[in-house]
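Peer 1: Okay, predicted coordinates and the sequence, questions at the end:
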Amino acid sequence: MSQKVDVSIAFYGKPYQAIVTIKTLMQYSGQHIDKIYLSRERLQPHDDYVGIFKIIDYFRNDPSVKLVVQYPHYFLGLGVRDHERAKVDTRFRQSIMYQYPLEVSDKKYLVVMHNDMLFYGDMIGDMLKEFEKGPKNLVGVGSIGQCWSCPAGPDWGNKCNSKMFEQYVPTTEEAIALAEAHATPRRDIQLKVIRNGRTHILPECRLNEYCAMIDLEKYRKETLPHGDIGCYGGGWNGVDTATVWSHDMFKRGYTFRHLTLEDYTRHAAFDTTGSGTKANSSSETYWNAERNAEKYINEKFGQIQFSSAVTISYYYDLFKRKSWLGLIHTYGFVKKLIGK
């Protein structure tokens, strides 16, 4: 029997795309999967708060999909910087993307991923094979690096790529000169990271969270709250999610193995922009992608039929959210009166 892993999906809207993610993931890698943790962010884009209940309802009669839904206490986004609070405040720390299952899963490995993937190959199976091959200090397998935005990447200085990030080791001076020579999209923050002491692996280099497998024993040993490295899903003043974690784990003596993402899956397959990011701010992009994903589900897996539980759960959730906001506003008003 194949070794079972758990999966962590950060849910920030896109319910139909998330359904496609889970359906196609199970289609190709279901034999390796036990639980799927779905962390529904406290804030949802474009007021799409009903989405999580569509997913729960869609898989309610599918025994192969074991959903565990987490509702983080805070909405932290990508800008997590408070290292000390993350160490001691469990609710805060477990509101960081992916952190809850990274702490509570009982498996040896956890796979983190986006909720807008379209799988067509068994990536998890090949990730497990990479861990079997080693080396012993291997902590993560997946797509390595954001080479498209790195001054050393093939499109810029052409000194490095996803498979040779260990071999290309510039000095701080060389890394600064390289960054200054190329107008990459995030040059200013890359230079800031390098000047603050994180040169190699380079600032854009990371274990990408589109789909990545992490060794939980090694992760927990080195990462908050038991270790001192900031959580995988935090920003920690780096250029993106997981860049600082990846750098600090590498400097601690661990390494990563690259698998080409596009050999197994496509990110933002239903988004005409191809990135998935613009949908966070563009309502038109968001809903167009959702309609495309809904059409795909109906054509590939049969017509969607939601039960009345979706509506009931949504309105109960709406009542709780409005009540909580009302309580906050009332508290603020009373505090002002007392102050006067």
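Peer 2: Received, thanks.

Peer 1: only C-alpha atoms for contact and neighbour calcs from this point on.
Peer 2: OK.

Peer 1: From Val104, how far off is Asp6?
Peer 2: 10 Å (Cα to Cα, to the nearest Å).

Peer 1: ok, the two, which is more surrounded?
Peer 2: Asp6 (22 against 10; other Cα atoms under 10 Å).

Peer 1: Could you grab the helix/strand/coil label for that one?
Peer 2: Following DSSP: H, G, I helix; E, B strand; the rest coil, we place Asp6 in the strand state.

Peer 1: Count the neighbours of Asp106 for me.
Peer 2: 13.

Peer 1: repeat for Glu299
Peer 2: Neighbours around Glu299, by other Cα under 10 Å: 11.

Peer 1: How about the contacts made by it?
Peer 2: If a contact means Cα atoms under 8 Å, 6 or more residues apart in numbering, then Glu299 has no contacts.

Peer 1: so where does it fall, helix or strand?
Peer 2: helix 283-301 (DSSP states H and E).

Peer 1: quick one: buried residues of that helix?
Peer 2: 285-287, 289-290, 292-297 (16 or more other Cα atoms under 10 Å).

Peer 1: Likewise for stretch 234-251?
Peer 2: Buried, per 16+ other Cα under 10 Å, within stretch 234-251: 234-250.

Peer 1: swap in stretch 205-214?
Peer 2: Those would be 205-214, for stretch 205-214 by 16+ other Cα under 10 Å.

Peer 1: just to revisit the earlier point, check the buried residues of helix 283-301 against Asp271 and report the nearest one.
Peer 2: Taking Cα to Cα as the measure, Asp271 sits nearest to Ala289 out of the buried residues of helix 283-301, at 4.7 Å.

Peer 1: And that closest one, how close does it get to Ile22?
Peer 2: In terms of Cα to Cα, Ala289 sits 17 Å off from Ile22.

Peer 1: thinking again about what came up before, which among the buried residues of stretch 205-214 gets closest to Ala269?
Peer 2: Tyr210 (12.6 Å).

Peer 1: put this beside the first:
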Amino acid sequence: MKKTQKSVDVCINVYGKPWQTLCTLKSLIKHSGYHIDKIYLIKERIQPYHANIDFIFKYFHNLIIFTPVRHDFWSEETDLIDEKQRHTIRYQYGIEKSDKKYIFLTHNDVLYTGDVLSEMLSKAEGMIGVGHIGQCWNCPASHVGVCSGERFYEWQPTYDEVTSLPLPFSRTTKDLIDTKFPKPLPECRLNEWACLLNREMLIKEQDYQDRNSIFGLANKIDIGCSWFKSMTIKGYQFFHYNQQFDHGYWAKNSGHATLLDKALYLASEKVAKKYFYAHFSTASRWIKFLTG
């Protein structure tokens, strides 16, 4: 393993998918572990399908496990002044408790296929965040080919240009377009399933009187959209990076769809369990060693 200063903490919210969580963290550590100090594992108070999360804890030496006072996925009515309520917001506990310049956020269903942290850190200078920009598959600007994550900064439209797009489109409606700041559009965000944040910049801008300054809060569209827009308006920059990971690898269907479909959920967990024993268990390592 390469020797370097452990400059990054990791934060992961765990709502179900224990075997996928295990493979997510093991694959991240396999490729980028020499950057990682602490892993803030936020165990949601309620788990789907009576999932047992606790058995995975024994596989790691650097976990800081935190369970919020309530399961509040969207955190719409959270009192930001109250620390216990604030820490029900996704990732917020890790963001506040970390002492690192950078914190890496990951969903618990991501397969890391390369050294994503080295890659992201190499792009991080002067950026508040590095990761996949935009939920472009839901955005009319991407649909007509004028914008994408890679070209986010190339297209700076007027309000009239944005409202001339085919609307409504998916979750984007005309009433959600900001007349003064038409871009970022409603679906623009730094996708939180695998992103590196400059925590020092983020903490500096946090204001408990301003909900838009809190990364993990959701608006009518999704988590992080209001924060991304607020930081962009303030002049902070983001770097688009979408390599070295596969979101939703074991289900071939990421996000809520897997959680809402019990059959798919159980099948994806079975696949992840098999993957873990094939790639990360002690037995598999010995087999690889003995067979060369």
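Peer 2: Received it, and whenever you're ready, just let me know what you need. Every value quoted in this text rests on a predicted model; they were computed, and no experiment measured them.

Peer 1: Do you know the score for how well these two fit?
Peer 2: Superposed pair, TM-score by TM-score structural alignment, normalised by the length of structure 2: 0.90. Supporting alignment: 280 aligned residues with a Cα RMSD of 2.0 Å.

Peer 1: Just the ones of the buried residues of stretch 234-251 of structure 1 in helices?
Peer 2: Per DSSP state H, helices hold the following members of the buried residues of stretch 234-251 of structure 1: 243-250.

Peer 1: Sort out for me which of the buried residues of stretch 205-214 of structure 1 are in helices.
Peer 2: Short answer: the buried residues of stretch 205-214 of structure 1 have none in helices (DSSP H).

Peer 1: so which of these comes closest to Tyr100 of structure 1?
Peer 2: Using Cα to Cα, the buried residues of stretch 205-214 of structure 1 come closest to Tyr100 of structure 1 at Ile214, 13.7 Å.

Peer 1: In structure 2, what residue corresponds to that closest one?
Peer 2: Ile214 of structure 1 maps onto Leu197 in structure 2 when the alignment is built from TM-score structural alignment.

Peer 1: ok, now which ones touch the equivalent of Ser7 of structure 2 over in structure 1?
Peer 2: Matched by TM-score structural alignment, Ser7 of structure 2 corresponds to Lys4 in structure 1. Residues in contact with Lys4 of structure 1 (Cα under 8 Å, 6+ apart) are 31-34, 107.

Peer 1: If we use 10 Å, what do you get?
Peer 2: Contact analysis of Lys4 of structure 1 by Cα atoms under 10 Å, 6 or more residues apart in numbering lists 30-35, 107-110, 124, 128.

Peer 1: rewinding a little: reformat the ones in helices among the buried residues of stretch 234-251 of structure 1 as TSV; add distance to Leu78 of structure 1.
Peer 2: Shown next, in TSV, are those (distance: Cα to Cα, whole Å):
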residue	distance to Leu78 of structure 1
Thr243	12
Val244	12
Trp245	13
Ser246	15
His247	17
Asp248	18
Met249	19
Phe250	21
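
Peer 1: picking that back up, whereabouts in structure 2 does the helix holding Glu299 of structure 1 align?
Peer 2: Using TM-score structural alignment, helix 283-301 of structure 1 pairs with 262-280 in structure 2.

Peer 1: on that earlier part again, from the contacts of Lys4 of structure 1, list the buried ones, please.
Peer 2: For those, buried by 16+ other Cα under 10 Å: 30-35, 107, 109-110, 124, 128.

Peer 1: and those residues, which of them are in helices?
Peer 2: 124, 128.

Peer 1: can you name the two of the buried ones among the contacts of Lys4 of structure 1 that are farthest apart?
Peer 2: Among those, Lys35 and Leu128 lie farthest apart (Cα to Cα), at 16.4 Å.

Peer 1: Please report the distance of the spatially most central residue of structure 1 from Gly234 of structure 1.
Peer 2: Centroid-nearest residue in structure 1, with Cα atoms, centre = their mean: Glu209, separated by 4.6 Å. Distance of Glu209 of structure 1 to Gly234 of structure 1, computed by Cα to Cα: 11 Å.

Peer 1: what do those two both touch?
Peer 2: Counting by Cα under 10 Å, 6+ apart, the residues touching both Glu209 of structure 1 and Gly234 are 98, 241-242.

Peer 1: List the residues that contact the corresponding residue of structure 2 for Leu25 of structure 1.
Peer 2: Under the alignment (TM-score structural alignment), Leu25 of structure 1 pairs with Leu28 of structure 2. Contact analysis of Leu28 of structure 2 by Cα under 10 Å, 6+ apart lists 10, 36, 106, 110-117, 244-245.

Peer 1: What is the neighbour count of Asp54 of structure 2?
Peer 2: 10.

Peer 1: does it really touch Pro18, like I thought?
Peer 2: Yes - between Asp54 of structure 2 and Pro18 there is a contact at 8.4 Å, judged by Cα atoms under 10 Å.

Peer 1: What's the local residue count around Tyr315 of structure 1?
Peer 2: Neighbours around Tyr315 of structure 1, by other Cα under 10 Å: 14.

Peer 1: so what corresponds to Ile176 of structure 1 in structure 2?
Peer 2: In structure 2, Ile176 of structure 1 lines up with Thr163, judged by TM-score structural alignment.

Peer 1: if you skip the residues just before and after it, what's nearest to its match?
Peer 2: The spatial neighbour of Thr163 of structure 2 that comes closest, neighbours along the chain excluded (Cα to Cα, 6 or more residues apart in numbering), is Lys174 at 6.3 Å.

Peer 1: And Met113 of structure 1, by the same measure?
Peer 2: Cys211 (4.3 Å).

Peer 1: Would you confirm that that neighbour contacts Asp122?
Peer 2: No - contact criterion Cα under 10 Å: Cys211 of structure 1 and Asp122 do not qualify, at 11.6 Å.

Peer 1: list residues touching both of these two?
Peer 2: 264-265.

Peer 1: so where do the strands sit in the stretch 1-150 of structure 2?
Peer 2: Assigned by DSSP state E, counting those that start in this stretch, the stretch 1-150 of structure 2 shows strands spanning 8-14, 36-43, 63-66, 102-106, 110-112, 129-133.

Peer 1: so how far does the first one sit from its counterpart in structure 1?
Peer 2: Right, the one you point to is strand 8-14 of structure 2. Mean deviation of strand 8-14 of structure 2 relative to structure 1 after superposition (mean Cα distance after the TM-score superposition for structure 1): 0.4 Å.
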